[in-house]
Each structure stands twice: as C-alpha cells, then as structure tokens.
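Trainee: Fold the following and give me the result.
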Amino acid sequence: MLGIGTLTRKVFGTPNDRKVKSVRPLVERINALEEETRALSDEELVQKTEQMKARHSNGESLDDLLPEAFATCREAAHRALGLRAFDVQLMGGIFMHQGNIAEMKTGEGKTLVATFPAYLNALSGKGVHIVTVNDYLARRDADWMGKVYAALGLTTGVVYPRQPEDEKRAAYQADITYATNNELGFDYLRDNMKSELSQMYQRGHNFAIVDEVDSILIDEARTPLIISGPSDDRSELYIAIDRIIPSLSDDHFTIDEKTRNVTFTDEGNEFLEDRLKLAGLLEDERTLYDPESTTVVHHVNQALRAHKLFQKDKDYIVRDNEVVLIDEFTGRMMLGRRLSEGLHQAIEAKEQCKIQPENVTLAQVTFQNYFRLYSKLAGMTGTASTEAEEFAEIYGLGVVEVPTNKPIARIDEDDKVYRTGREKYDAIVAEIKVAHEKRQPVLVGTTSIEKSEMLSELLKKEGLPHNVLNARQHEMEAQIVGDAGKLGAITIATNMAGRGTDIKLGGNVEMKVIEALDADPNGNPDEIRRRIEAEHADEEQAVMDAGGLFVLATERHESRRIDNQLRGRSGRQGDPGRSSFFLSLEDDLMRIFGSERLDNVLGKLGMQEGEAIVHPWVNKSLERAQAKVEGRNFDIRKQLLKFDDVMNDQRKVIFAQRREIMEAEDLSETTEDMRDQVIDDLVDGYCPPKSYADQWDTQGLYAGVLEKLGLDAPVLAWADEDGVDQDVIRDRLTELADKQMADKAEAFGPDTMRQIEKQLILQTIDGKWREHLLTLEHLRSVVGFRGYAQRDPLNEYKTEAFQLFEGMLESLRADVTSKLGQIRPMTEEERRQMAEQMMRQQQRSEVAAAQAPAGATNPEQEAVGPAVAPQEPLVEGFDETNPDTWGNPGRNDPCPCGSGNKFKHCHGRLA
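Mentor: Down below sits the predicted model:
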C-alpha cells in the first residue's frame, strides 16, 4: 500500500519536478530558434553578440535575451567543438542563470552546460568567473571552452598560481575567466593589500559559476584562506614538547572521535606539569593554569592533536622531508596549504621533518564570505541535494536535480555488512576476482592511502593486476582515470570527488590517440585516430557486455555526497554498470555511530564466518547515521561562520576605506581631520574642560605634542599667560601643526606630499589591521570559556571585537598623525651617504655574481637558497618594522633596506 507522501508525489509531482517542468517552455523557444541560428555565418554569430550587448545596455534584461543567447551559444559550440547540447543541458544552464545549483549526474556534460549562463551574463560586460577545483581543470576548460567563446566574439582568460602580473591582469579583464577557488580568494586578499588601484587584478564580483560546488562551498569552506608572513623561529620548543607526548598513557587524555577532539585529563595535566618543569619549559612556581603558561599549554595541546588525531598517509603524507596535507574529500595533495596556530609545526616535529617557522596572519577570508561577495552565484555538481539546506541558508542557492539525457541503467546493490574487517576484505578480493574473470572493469573506492595500499597488497598476493590512484600517484591521475574503464581494468582510488576526467567504457579515446602518436611520431594522425576509434568501439561493446563499470566501495564516508560521487562514476550517459558497498562493524563510521545494536542483531542471527547481512533496512540505518553527522558538521560550520561574519563586517569596512584612499587624489583634508582629532584628545586629556590652568598637566601635554605631532611647542610658556584657556591652547597647536605640514608640503613638493600621505595612511591601516587580526584570533580562542559563566560566547565576541575595532581606528589616527609629524626631506649629506651605500651594494652584487656556481642563475633557486652576502641597509638605523626609519626614498629610488631593488618593488610595496 502506498504511503500518503508517495501518493501525493505521484499525483502532484515533487517540487523538483515542478521546477523542471517550468523551464520546458524556455527550452522549446531555444529549439525554435535553432534553424534560424544555424543559417548565420561565423561573422554574423559574432555580430549577434554585439547586437545583444547593445540591446542589454539599452535596457533589455538578460532574461529577455536568454532564448536567443542560448540558441547562439549552442550553435557556436556545435561549430567549435562538434557538440550539440541536449535539452537537459539547456535546462541546467537556465537553472544556473537563475542563481541555482544544477545537480547533473557524472558524464552529463557540465563543462559545456556552464558556457550558456556564462555567455548570457558576459553580455553585461562586467565579467564572469568560472570556478574549478584545481589548476589542471581551469586550464583545460579555458582552452577547451575558449573555442566556443571565441566563435561568439568573447575573450577567455585563465588564472593560475605564480602567474606573471600582466598576464593575470589580462585574464581578469577577459569576458570569461577560469580560475580555482583558492586563487580567486587569494587574489581578492592580495588586491586589498595593494597601494595603487592600477596594481589590483579583480574588477568586481558580478557572476560566478562554481564547478564541484559542494566540494568548494561546503567541504573546503571549513578552512579559511590566509596570507601570512613568517614569525620568530621556535623549532626547539616544538621538538622539546614533542618528546613529552609519547610518554603519555591512555589515562592522561580522552579522545572524542565524533567531534575529532582530544583533551587532557586532570591526571594528564599533573603529569604534564612535572614533565614540562623537568624539561625547563615551565618555571617551578608556575602551573598550567597561570596566564603566563598560555603559550606552552597551547603548544602542548597542538602536539597532542598532532599525535592522536592526525594520521600519516590519511591526513597527510611526508614527501621530500615535508609534511603535505591531503584533502580528505578528494584524496589530493594540498601543496602549499598549512595548518594554522602551530599545528602544522607540531606534525613536523612528530615526523622529524624540518620545522618551518609559524606564520602571522596578514589577511584572511573564508570561502563562504568570499563567494557571498558576488551579485549572483550559481553552481553545478553531481551531488548537492543532501546539502540543500546549507546551500539555501548560507548562500541563498537553490538546488535543482536536472534529469539525465538517457535513463540511468546502473544497478545499485544493498550494502553488505560483515562482522570484522578481515572478513570484509576477504569478500572484497573474492568479488574483484569474479568481476575480473569476466573482464568487467572494477573501480575500488577507499577512504585513505593506507587502506588503498593494504588492499593493493592483497590483490598482488592473488596475482590480480591493478592501478592505485591516491595522493602518491597524483601526477599520473588523468592517465589512471582514463584507463579505469578498459576491459578487465582494476583501479583502487582514494576518493573520486572532482577528478575532472570521466571514466569512459573501453578507455579514453583521446589518451589512446596521444599514446599512439607518441609511439609513432611519423604516423598519419587521421589514420591512427580512425584505427583507434574502430578498436575502441569493439572494446566499449565488450565492456558493456561484461556489465559496464563495477564500483566497489570498501567503506561508507561520513557524508552521503562522497558515497554518491563514487557511485556516480558508473552508469554515465545511460551506460550499464553496478555499485556495491562492503562494510564491517570495525569501520570508523560503524564503530563510532552505533554499531553495538547491529552487532547484537548479527550475534542473535547466528551469522557464520564470512557471512554478510544484506537488507534495505541496513542502508536506511546507515543513511540516518550519515544524516546526523552531516547535520552536526553543518551546525559547526554555521557557528564558525557566525564568528567569521563579525570579522567579515570589519574586513569590508577596512577594504572599502582602503579603496577610497587609493581613489582619492588629495588626502590633505583627511589627514587634517585626523590631526585635529589628535589635538582635541591631547588638550582634553592634559587640560580637562572646566579645569584651572594650575590643574593642567602641561609637562605631559608638552611631551604628548612632541611625540604625537612632532612639534616642539612652547606649551609651558603658554600656560603661564593670562587669559589662556583650553580653546586658546587648541587653536595655537592647530595653527602650529598646520604651518608645519604646509612647510613640509612645500619642501617635498605638493605631488610628493600627497603620495607620502596616501602611502603612510595605507601602510598604517595595514599594520593596524594585521595586529587586529591577531588580537581577534586570541580572543576567539579564549571566548569559548565564557560559556561556563553562563554568558553567550558569540555575543561576548561581537561586543569585544567591536570595542577592539573602535580602539584600532582611534590608534590609527594617532599613528598617522605622529608619522606625518616626523617625516622630513633627506639632507644633502644623507643623500650622499645613500649613494655611497648603493655603490658598495652594487659592487658586492657583481662580486657575488662572478663567484656564484654554474646553474645558480635561476631566480627561483636564488629566492630559496642562502643569500650570497648579507644585506647592509642603505640608511643608518633602518628598521623594516618601522617606516619612520626608512628616510624618504622616491618610488623608483633603491630601497633603503639594501636589497638592491627599487623601493616600490620592495618595502614600498604592500604585498
């Protein structure tokens, strides 16, 4: 008997069905224009773009232009790539233009789908960003789909790490820009550390299409993007603390695997105190609870996390004496990414690798807050519906499941649950053997490098040939994935999210052609392609006859999406296939989330060795457990975002203020207002209102004026005069300060003075913002304890963060005024000394270059290698942390630090 919900859906359809039905009339209008568009010449296609741009600028909406634009784009894709978009691909494009996530199964052609909304929105002239998960995909898609945009008269750019500045600027100026989420976020931060508008890359945030949107906006959103600079080297501290951790017993700490948290017990704290005192890391009279012990306690906690929560070959690998993180969702190495707050250093100490210095944060942003900058956001992926609530609540994105072009023919079997891991792996090997004997390709999914290599050893013992794809084989990824659909292939893969290369039955034709051409460079490319395509058709049919791709998962992941991504590798575009999950009660998910009841049930059933329980109820039970974990992770991310939103509001104010300063031609009024406020504060502080002259602290006022304004004012004499009150003092100080600045402007020249004011304000803002970020980090780490006093940590954080921000702005005024009061033009003697220093520096550089060994001319090698000669500052008393000691070099003068670079490219550059 049908349930009420099922019956209702049968009669009225699901909300998703209604959304799909609503866009069918639009698809029909696009199809009706096909013949007309096909008749256009290549030049007329380009003209069509120009016409639609003009119509849009004259008031016609993008929605009105949609049918015509999609029809034009479809024709351009057909001419440029030989691909004619299916109706369901047009639907996906419409949903994305409307600001939704289009959930499209693997192999349905999402890369082509993105061209339709990208083209339509590029008609506004404001630029479109297409976001991918790695640099390989960004370059590949830009090159591939760039042919479509070129046929429409639009430009395409691609952004990648360590890109030349001019090339990157041109990429952002293009109509459509392909880039990774990391590079977009970092460029946003870099732009807001620049000192001139001309140095900025991005031109606003109009419309972004995010590929693998669940991976980028959910999985990676937990880790903020941080631009940092090195701090003091504390390697010895990490090594000393690391020596203590192995001596801990199980009674000294507790692990909560559900929340991935580890804490010391009271017994552990006592043990630690003794050991830290013996090691000389804690003074005898101190305890771990003293405020002075905060740093040591922090590092001890990080060392404990490094040892007990982070596993080698699962969370990270050691490569070339370096700890490289592994993305738990894609199995990829995250080169250049480091854990913050000393945790990465703790892992380096544990693995006895070279310990890199901790970094101080210069700028940071989360992906949530970066992508919420866009006026319109869209996404595409094979798996998003399980996280629809999070997409809607955080990003305002709807999720629409787009029907497949052909019905899915894959058979999804019920999970098989075994008592022990050994029984499970025996069954997995037996199942792979059966599939291999009938030449069916098998894709085996594992959750860690360790398990993939353990399974590989089991297959070797059985004489089963196979490939292993994990972070260690990262470079061969495309080749291994391309071969995974070949007849009889066995591929073990650690997570398959966002791989970007489809597994095609019979193997990848393009890769086979490239291999054949490499083997026979003198062969006829057309003949080779024809031969390979004929061979491929036979092999593809043989694979289909064997049952298509068999996806065998060795564990359930915490997230249903990751399981669905693996499953979706089979059965693309109507291909046959099957999927099966093999589990045991010893798996992490089963063990942590309620396997006891299931263990009791299996025991009562009297199951034999090697026997599995297979039932739809087990699947439902597991899905409920996964849904609970997903819900908990969502709550964690939501809470983190609430804290980050506080900083984000302040970040927006600071970045907007910086931009205003860079756009301004003359900041003399701004600096004058700052100066007046400082004078008001000084007079009110030392000569309080309604007080008598004999109650004033004139000595304090004199010292304050000298320090804050750089003025040697006769304050003591003024106070002895009759009739002098606070207003007179204030007016006289203002007059002196204004004259001082007017004299400086005349000495420097008006243009130079304007430039000095601009650079000084920007440098001071950046310095204050860096200090503020560090203060907020510390506040964030301790505010949680306020909960024990029945106070809401978030409200406490908001209140204190606002007070800190106000204090930062006040000190900003004082610092800018003080620095402007102290600057002065260089004397002739100082210029002569600087020229002599430059000459000596040049001579040293020439000698060093002559003595350098062969092959040391690569600038990257020089950057990371030891310096040939120590740098000697060109200005005596130079302190790189204090701009007041830099003298007053012009932007094209040598930097006073002695690097040999121009000032604008060295300490004069905020980057």
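
Trainee: switch to C-alpha atoms for all contacts and neighbour counts from now on
Mentor: Will do.

Trainee: How about the secondary structure of the spatially closest residue to Leu123 that is not a sequence neighbour?
Mentor: Leaving aside its sequence neighbours, Leu123 sits nearest to Lys53 (Cα to Cα, 6 or more residues apart in numbering; 5.0 Å). Here Lys53 is recorded as helix under DSSP: H, G, I helix; E, B strand; the rest coil.

Trainee: Tell me how far Lys53 lies from Leu62.
Mentor: For Lys53, the distance to Leu62 equals 10 Å [Cα to Cα, to the nearest Å].

Trainee: And the strands in the stretch 51-200 of the chain?
Mentor: For the stretch 51-200 of the chain, the strands defined by DSSP state E, counting those that start in this stretch occupy 100-103, 128-132, 156-158, 176-180.

Trainee: Kindly reformat these as JSON lines containing mean neighbour count.
Mentor: Compiled in JSON lines, these are given as follows (neighbours: other Cα atoms under 10 Å):
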{"stretch": "strand 100-103", "mean neighbour count": "28"}
{"stretch": "strand 128-132", "mean neighbour count": "26"}
{"stretch": "strand 156-158", "mean neighbour count": "24"}
{"stretch": "strand 176-180", "mean neighbour count": "27"}
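
Trainee: for these, which one sits closest to Glu660?
Mentor: strand 128-132 (24.7 Å; Cα to Cα).

Trainee: got the contact list for that closest one?
Mentor: 118, 121-122, 138, 175-181, 206-212 (Cα atoms under 8 Å, 6 or more residues apart in numbering).

Trainee: Next, the angle from that strand to strand 176-180.
Mentor: 30 degrees (axes from the mean of the first three to the mean of the last three Cα atoms, to 10 degrees).

Trainee: Please state the offset of strand 128-132 from the chain centre?
Mentor: Between the centre of strand 128-132 and the centre of its chain there are 14 Å (Cα atoms, centre = their mean, to the nearest Å).

Trainee: And stretch 757-773, by the same measure?
Mentor: On Cα atoms, centre = their mean, the centre of stretch 757-773 falls 24 Å from the chain's centre.

Trainee: what do you get for stretch 69-84?
Mentor: Taking Cα atoms, centre = their mean, one finds stretch 69-84 lying 33 Å from the centre of the chain it belongs to.

Trainee: Buried residues, it. List them.
Mentor: 69-77, 79-80 (16 or more other Cα atoms under 10 Å).

Trainee: Put together CSV for these, with distance to Val88 on each row.
Mentor: Converted to CSV, these look like this (distance: Cα to Cα, whole Å):
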residue, distance to Val88
Ala69, 17
Phe70, 13
Ala71, 14
Thr72, 17
Cys73, 15
Arg74, 13
Glu75, 16
Ala76, 18
Ala77, 16
Arg79, 20
Ala80, 20
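
Trainee: run this one through as well so I can compare:
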Amino acid sequence: MIDNLLKKLIGSKNDRELKRLWAKVQFINALEPEISALSDEALKAKTPYLREKLANGATLEDILPEAFAVAREASKRVLKMRHFDVQLVGGMVLHEGKVAEMRTGEGKTLTATLPLYLNALAGKGAHLVTVNDYLARRDAEWMGRLYSWLGLTIGVIQHGLDDQERRDAYGCDITYATNNELGFDYLRDNMKWDLEDFTQRGFHYAIVDEVDSILIDEARTPLIIAGSSEEDTSKYFRIDAIVPKLKAEVHYKVDEKDRQVMLTDEGIHHAEQLLGVANLYDPGSIETLHGLNQALLAHNLYRLDVDYMVRPKEDGKGMEVVIVDEFTGRLMPGRRWSNGLHQAIEAKEGVEVNAENQTLATVTFQNFFRMYGKLAGMTGTAETEATELHSIYKLDVIIVPTNMPMIRKDFADTVYATRSGKKKAIVEEIRELHTKGQPVLVGTASIESSEDLADALKAARIPHVVLNAKHHEREAEIVAQAGRKSAVTIATNMAGRGTDIILGGNPEGMARLEAKKKDIALYDEEGFETAEFSALVEQMREQTAAEHEEVVSLGGLHILGTERHESRRIDNQLRGRAGRQGDPGSSRFYLSLEDDLMRIFGGDRIKSLMGAMGMNDDEPIEAGMVTRAIERSQKRVEAHHFEIRKHLLEYDDVMNKQRIFFYGLRTEILKGNTKDYVLRVAGEIAEGICNDFLPDKGERDLAGFRERVEQLFTLTGEEVDAVGQLPYAQAREALAVLVQKFYEGKDERLGGEGMRSYERWSILQIIDAAWKRHLLVMDHLKEAIGFRGYGQKDPLVEYKRESYEYFEQMRFGYEDEIISYLYRVEPQPAYTPDEDLFRGPSDTFELGPDEQGNAPDGIQRVLRFTAGGLED
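Mentor: Predicted coordinates for the structure are as follows:
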C-alpha cells in the first residue's frame, strides 16, 4: 500500500528514468533544424568530426545529442525513416547499458542504429547480436546502408565463413552476428596456435536483440566445442529394441513436469532379462543403464515434428534428426542433444547413429556476455524477467512507451474439455473471420499442431499459409502478407521473427518479392533505393493503402493462440504482433484440458469442475479461475527454468575462473613470454623440491632430492649433491640459481628465437592436452556430484572443493611435464616447428583443424543438469 502511494506521489523508478531521458530528447530535437540544413557532404563529415572530439577528451555522453541528431538525419535521407521521439529514448536506454522493452512494431531495428553509431565512434567495435543468421544478414544489409553512408564499416558474421572473413567482419566498426557464432568464435580463438589467427578483437559494446530469448531462454544451454570419441554405436539400436517391450506405469514411470523417466523394480528385472545383463547397477553395466534411461526419455518425452524432425541429409546420403528450437520454432541443423539423448532418438527413428563427443572447450551464455564492457538489450517482453536480468547480468529494464496508444483488445481465454472440441471451435472462428475479411494469425506451439490445424482448415476449404520450420525460407514473404484482407496465417512460435505485420500488406516486403521476380536492383552504390525499386514500392503502397483502411474498419489483425506456452513471454510475443503503431487488433487463446500445460499442471481439478457443471466437449468455459490457474502454472514452469539456469551458472562460475586462468595463460604464451614463464615455473618447482626433501625441520631425504632434480631438470653430479648439503634457505636459493643457469645456457647454445618458438609449441601442446583431460574429469564430476546430496552434503560446495583440487592437480601436473620436457629435449639450433604438425596434434583434438587453421568440426551446445541438452 505504501509502495503504491509513493508511486502516485513521486512516480515509479521507470517513470523517473523516462522523465530524465525525455529532457535529453528535447535537446536532440533542438539540433534538428541545424543538422537538417547540412548538405550530404557536410553531414557525412560529422563522423570524423565526432571521432576527433572523442580523441581530444570528450566522452560519448558529451557527443550523444549531436551523434543521435546526425544518425536521425542520415536515416531520413538514406532509409526514408525518421526516428520517433520514443526511439530516441530507446536508443539512450541502450547506450546506457540497459534493456529497452519496446512493443512489437515500435521499430527496435531502427532504434539500435543510434547507440550503435555512437558507440562505434570510439573505434573499439560495436556488436548487434541477433537470434538467427537470417536476421543478422537482413539487418546488416538494411541498416548497413545508413552506417556506410556515414563512413562506418559494417561486418556480418554468418555460419560457414572462414577465419579471414570473420577477422575482417570483427574488425569493422559495427558487426552483426548471432549469439552462437560469437560464443563459438570466442572458444575457437582460445584453441588457436597463433595470435594472428584470432578472429575477435575484444568485447567493447553489444546490443542483444530479443534479449529475453538469448540471455534467458537459451542460457539453459552452454556452448561446447567437442571432438569425436571412439564408440560402438550399435548398442543404441540393441537398447532401443527392448523399449517397446517395457510397459509404462508397470516397468517405468514418466514425470512430464520434470521431464524424467524412472525404472520401477519390476522394470529393472525385466530389462536385465531382455538385455542379458546380470545387474544393471553393476559398475560394468552403468553405460547400458544410462543408454536405457535415455532411450526411455526418447520414446516418452521427445516427439517427432514437435521436438525434432527427420529429413534427408544435405549430401543426400541418408536421413538425419534435426532439433526444432522450442522457443522460435526454427530448425537448428548441426546441433545435437548431449549425454546420449540424440543417439537414442536416432536409434528410435532408425537413422544412422553418430558417436558421442568429448568436450574440448565450453562456456555459458551468461559468462560469455558478462565479458562485454557494456551490454544492452531490447525486446518486446522483458518485464517478467527483470529480476533475473538484473541479478545475473546487472541489466535494468526500462519500459519505453509506445509511439501511438495501444488499442488492441485481449479477450479472456476460452477453455474446452478436449482437444477435438477446441479444434472444432478454432476452425469455426477462423471461418467466421475469414468470411468477414479480417486477417488472422494463428499461433501454434509445434510443427505437428500447425500441420494438424492446416489439415483441418484444408478439409473446411479455408485458404491459409503455414509458417513453421519446414517453410522458414519463405518466412519474410509469408509474414509480409499476413496482414492482408482475409489472410489466414498459421505460425509456430513467433519469437524473433523480425518482420512487421502491416495491415493491408507490407508494401516494401511485397516490392522486394516483385523486384526479385523482375531482377530489379534494390539499391545503388551509395546505398539509396534505385528509381525502379522506389517506383515498385510506391506502386505497392497505393495497392495496400485502400486495403489497409478496409482491414482497420474490420478490427485489424486477430491473434488466435491454439494453446498457452510454458512461458508467459512467448504468449505475449504472439499477442504483440497485433496492435502495432496504434492499429486496432484483438487476441484470444483457445485451450483444452488435454493441452500439455493444463494436463501436467492441474487440469484434473478444472476438468472435474466442468464435469460437475454438466459441460460437454463443445461447450467452452470462460472463467477468471481458469486464467489464474494457467498463470500459476506458467509461473511455476518459469521458476523451474530459472532454477535450472541459476544452477547451471553456479556450476559454470566455478569453471569460469579456471577457464579465465587457462585462456589467460594461453594468450601469454602466444604473445611470446615463454622464457619468463618457464624460468618462473622452474623456480617454483625447485622451491617445492626443497620443501619436500630438504625441510628446515625434520628428516632430509638426499637420495629422493637427487632423483627428483634429475627427473625434472636432468641435473646430476657434484653441484646437485652440494646443494643437498646446504641449510634449507641456502639450498632453495642455490637450486634456483642452478636451474636458471642451466636453462639459460641451453637457450644461448640453441639461439633465442628458435628456442622461443619451440617453447611456445611445446607448452601449448602440453597444456591443451591437460585442459582437455580436465574437462573430461569435470564432466564426470558434474554427473556424479548430485549423489553427494544423499550423504547430507551440499553438491555445489562439494563440486567447488573437488574441482579446485582437480584444477590444482592439473596445473601442477602440466607444469612438471613442461619443465621435464623442455629441460630434457635438445632441438636443433634455430629450430622452427612444422606448423602443420602442431596445429591439430592427436593428443589435443580428435578432429584436427583444416589447412586454414580453422577449428575442428563437431561444434556443440550442451545442456547440463536437465534431461537433455543441445550440441552444435
């Protein structure tokens, strides 16, 4: 109550922030007459002028008003779009390293040009992170015309680029890329053998588009680079063959809420008989038990055309399982579930099973994006995740007002007892709206449900188009037409589609399609529209203008959701497609008690209530109680996923410290500081030997001392024996001098430059192999650590303690190996190692890099601590 009173008196924090930013908007607007009066050449000259101001001590905040005014004027001239005042507010929110929540249709793509231009002037690079390659390429081409005209360079990172192309793109002032490509390039760079081969140049400033999708939804899946392992894949088919012989509830129980399958005692005995195994829980059978659990998951919780598709391979040789992104409904070719789950699904579908992989490098999105000096984000739906964005990324959410008032009508959910009753009602509503002429966007949660509904509409003779993972190539074309009169569009999850649905049709989108057919160039060398393309746009604008008015009079775009998603944000993203820029619109969700969300989270209670009220399949219920029950279910699922992400981050924070140390060491070695490193480590080892064998107090072990010095430093004879006779402090100093003198003698004998090169390659081979072994140990530790809970110990505390011990063991191990190797080996003078021999050594990667030094194949994303993860 007091909070509400204070809000009324002084406004919310969001209101106060907006008030501060509106004052700056007035200042930027005051510059508009002066900037508008400049010639094209004078406006372009503002870029070097602003850069010079920064070089002379001005800050980005000092030049912000002028930079924003310049970018807005350039946009008017090049893109034919003038930033709204609310977009200036959004741009300032992004510049300050916060999240701008801007509704769909408010122009986030154009808003981002302001802070990107401003921050790129610093010359350290500015990144725009998108959810897929299509949007990265489209936005870079579209907005890139503005940046190029102002004298900035633009790069775009796409799947399939070689290292030089990536290096060039990262070297640009502004770079568009997907979150996956950025993360994998970071991991690949830290597996390189030469600093000149690195593609990235640091992490200065980034704007994350669809920030909730990338930093929240996808944060459950770490990025992993892996190499293949030797594995007999026939076991997956052998295990898969027995699954149909096991009965649900008798031999195993399915927990859909936590996505787990558990064998019963009867099931264990029956499976042992079917597999010919004496005891599934014997250490020798643990892999078989794991494979059986994954096969049960594959058969009971992962569905064809919902979670994955089976399609022909690109080379035409056989079929493959391709994952469908649960948040965007897009296919994710090349990615694989981890922990044997993908192999279990391949066996289930009868396609070729590929061997599991071993981790070579890994990072979570949380820890990757926290490396940026300044991080910002934009989305239409961030408010529900504001707490998590602040706690993990220190990102505050600012809700930017709409340019025009929002007048969309959101109707209450309509609930049916069965799916068949719901489908019948959906088809009838679509028929009614289609006949009336009102466009309808139907949101489905999976490919399977979109095609099932498409079949029903076909039977009812209602014309429609389907947008799902099977038709993603036509995405822009389908969405551009979705606002036309009588249009019926069925789409799987609409997150990050990045294309506006304009009532009456999108004239520019339609003109692009027409230009493609007629082979008309869109832009000239200056980045301006060609006369032919401009004429096409005008022609389409005339065609759509009348239709726009007609569709507005019919009530605008109607959003029809066929079921609730487990996240409220995904539902809001679908709703947000209607009511853009003050247009009318409406939305309604149709649900059934057989929907997954309702069935798993308390549908029985509502079902019994409907039965008591004597309601049949065809009668809907519209009640606040149902809507509240659904919201409670969604909140529980969101809380569950937050716990998974938090759990993942807590564990990865431990690994992150080790990763930073290891990658830092690699970078120092690559910079050529190898002699200092070798002598420092040699001195520390010498001190350790004296501590162990020549203690200040206690019994001395001279024989052990001599043996250890010879083993590590190859030093023998009277000098070593003489050191062993000295008191502890003098012995420690004398051994350090002896060790250093021996190595410097070798260095002088062999020629410094050749020795540096040899040291670099040798050290990298040894530490990379050690890091690879350490990651394997950590994978096993993560899998087993949960059992510590049964012994009343906190698994996370145990993981921190043991991982530190393993890391120290690894570090001491590779340091001993480096010293032993470099003190013993005798390379030829002026030795230069064969690069091809060292770039992909067999003890570092199973899959070596190609001739250009690109990273191995087998790149993955993996989800730990849940039933399955993703691998790339």
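
Trainee: ok, back up a step: quick one, which of the strands of the stretch 51-200 of structure 1 gets closest to Glu437 of structure 1.
Mentor: strand 100-103 (35.5 Å).

Trainee: Where in structure 2 does the closest one fall?
Mentor: Aligned by TM-score structural alignment, strand 100-103 of structure 1 falls on residues 98-101 of structure 2.

Trainee: for the stretch 401-550 of structure 1, what spans make up the strands?
Mentor: Using DSSP E, counting those that start in this stretch, the strands of the stretch 401-550 of structure 1 run over residues 409-412, 416-418, 442-446, 467-469, 490-494, 549-553.

Trainee: so which of these gets nearest Ile729 of structure 1?
Mentor: Counting by Cα to Cα, Ile729 of structure 1 lies closest to strand 490-494 out of the strands of the stretch 401-550 of structure 1; the figure is 73.9 Å.

Trainee: Now do that closest one and strand 442-446, the angle between them.
Mentor: Here strand 490-494 of structure 1 runs at an angle of 20 degrees relative to strand 442-446 (the same axes, to 10 degrees).

Trainee: List of residues touching strand 490-494 of structure 1?
Mentor: Everything outside strand 490-494 of structure 1 that qualifies as a contact, by Cα under 8 Å, 6+ apart, is 330-331, 436, 441-449, 452, 456, 465-471, 480, 484.

Trainee: whereabouts in structure 2 does that strand align?
Mentor: Against structure 2, strand 490-494 of structure 1 falls on residues 488-492 (TM-score structural alignment).

Trainee: roughly how far out does that stretch sit from the chain middle?
Mentor: Using Cα atoms, centre = their mean, the offset of stretch 488-492 of structure 2 from its chain centre is 26 Å.

Trainee: what's the answer for stretch 383-398 of structure 1, then?
Mentor: 19 Å.

Trainee: doesn't Glu660 make contact with Glu196 of structure 1?
Mentor: No. Using Cα atoms under 8 Å as the test, Glu196 of structure 1 is too far from Glu660 to be in contact (10.9 Å).

Trainee: More neighbours: which of those two?
Mentor: Glu196 (19 against 11; other Cα atoms under 10 Å).

Trainee: corresponding residue for that one in structure 2?
Mentor: Checking TM-score structural alignment: Glu196 of structure 1 goes with Asp194.

Trainee: show me what contacts that match?
Mentor: By Cα under 8 Å, 6+ apart, Asp194 of structure 2 lies in contact with Leu670.

Trainee: now do the one 3 residues further on
Mentor: Taking Cα under 8 Å, 6+ apart as the criterion, Asp197 of structure 2 is in contact with 163, 189, 853.

Trainee: The residue lying farthest from the centre of structure 2 and Leu215 of structure 2, how far apart?
Mentor: Seen from the C-alpha centroid of structure 2, the residue lying at the greatest distance (Cα atoms, centre = their mean) is Glu718, 60.8 Å away. As judged by Cα to Cα, Glu718 of structure 2 and Leu215 of structure 2 stand 63 Å apart.

Trainee: do the same with Leu152 of structure 2
Mentor: From Leu152 of structure 2 to Leu215 of structure 2 the distance is 28 Å (Cα to Cα).

Trainee: Same question for Ala546 of structure 2.
Mentor: For Ala546 of structure 2, the distance to Leu215 of structure 2 - Cα to Cα - is 41 Å.

Trainee: Between these two, point out the one with more neighbours.
Mentor: Under the criterion of other Cα under 10 Å, the comparison of Ala546 of structure 2 against Leu215 puts Leu215 first, with 21 against 11.

Trainee: what's the counterpart of the more buried one in structure 1?
Mentor: So, by TM-score structural alignment, Leu215 of structure 2 is matched to Leu217.

Trainee: swap in Ser450 of structure 2?
Mentor: Counting by TM-score structural alignment, Ser450 of structure 2 lines up with Ser452 in structure 1.

Trainee: got it, and His641 of structure 2?
Mentor: Match for His641 of structure 2 (TM-score structural alignment): Asn633.

Trainee: mapped onto structure 1, which of the contacts of Asp197 of structure 2 are still contacts?
Mentor: Counting by both residues aligned by TM-score structural alignment, their matches' Cα atoms under 8 Å, structure 1 reproduces these contacts from these: Asp189.

Trainee: so of the contacts of Asp197 of structure 2, which ones are in helices?
Mentor: Among the contacts of Asp197 of structure 2, the members found in helices (DSSP state H) are 163, 189.

Trainee: Nearest to Asn616 of structure 2 among the contacts of Asp197 of structure 2?
Mentor: Looking across these and measuring by Cα to Cα, the closest to Asn616 of structure 2 is Asp189, at 61.6 Å.
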